[in-house]
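[1] Fold the following for me, if possible:
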Amino acid sequence: MALRIFNNIASINAQRILGTNNDRLAKSVERISSGLRINRGADDAAGL
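    Below is the predicted model of the structure:
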């Protein structure tokens, strides 16, 4: 019995992009909800 592995490259790529956009959205919502320009040192290291 042969084993076949199929990859749906378009689906994998779409899932990766969706995850990236979800992370960006979470950061934006955090900034908007806090009302502060800088929430963490990673936001603007020179501005601290």
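[2] For the rest of this, base every contact and every neighbour count on C-alpha atoms.
    Will do.
[3] Okay, buried residues for stretch 17-31 please.
    By neighbour count on 16 or more other C-alpha atoms under 10 Å, the buried set for stretch 17-31 is residue 31.
[4] This structure: strands as residue ranges?
    Using DSSP state E, the chain contains no strands.
[5] how about the helices in the protein?
    Secondary structure of the chain (DSSP state H): helices at 9-34.
[6] before we go on, could you also do this sequence so I can check it against the first one:
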Amino acid sequence: MTMPRYSVLETILVDNPDFDSLEKLTEQIEQKAFLEMEIIIEYLKRL
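    Next comes the predicted model:
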């Protein structure tokens, strides 16, 4: 079975990830993911 070639949501969490600093990278990913989540939740509340 193949994966579909579309997505429901796409976003860039970190433009230039620094894999040598995993703690900082994790923090950046979490911050951006929570921001995106808040935007989605606010949108859904308006439906």
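[7] Would you mind reporting the TM-score between them?
    Scored against TM-score structural alignment, normalised by the length of structure 2, the superposed chains reach a TM-score of 0.55; 28 aligned residues with a C-alpha RMSD of 1.4 Å.
[8] What separation do you get for residue 20 of structure 2 and residue 36 of structure 2?
    25 Å (C-alpha to C-alpha, to the nearest Å).
[9] sorry, that was for residue 24 of structure 2
    Residue 24 of structure 2 is 18 Å from residue 36 of structure 2, by C-alpha to C-alpha.
[10] what's the answer for residue 45 of structure 2, then?
    To residue 36 of structure 2, residue 45 of structure 2 is 14 Å away according to C-alpha to C-alpha.
[11] now residue 28 of structure 2
    Here residue 28 of structure 2 is placed at a distance of 12 Å from residue 36 of structure 2 (C-alpha to C-alpha).
[12] who touches both of the two?
    Residues touching both residue 28 of structure 2 and residue 36 (C-alpha atoms under 8 Å, 6 or more residues apart in numbering): there are none.
[13] measure the aligned partner of residue 21 of structure 2 in structure 1 to residue 23 of structure 1 for me?
    Counting by TM-score structural alignment, residue 21 of structure 2 corresponds to residue 9 in structure 1. According to C-alpha to C-alpha, residue 9 of structure 1 stands 21 Å off from residue 23 of structure 1.
[14] now swap in residue 30 of structure 1 and tell me
    11 Å.
[15] now do residue 16 of structure 1
    11 Å.
[16] Over to residue 8 of structure 1?
    In this view, residue 8 of structure 1 and residue 23 of structure 1 are 23 Å apart by C-alpha to C-alpha.
[17] Also residue 13 of structure 1?
    Going from residue 13 of structure 1 to residue 23 of structure 1 by C-alpha to C-alpha gives 16 Å.
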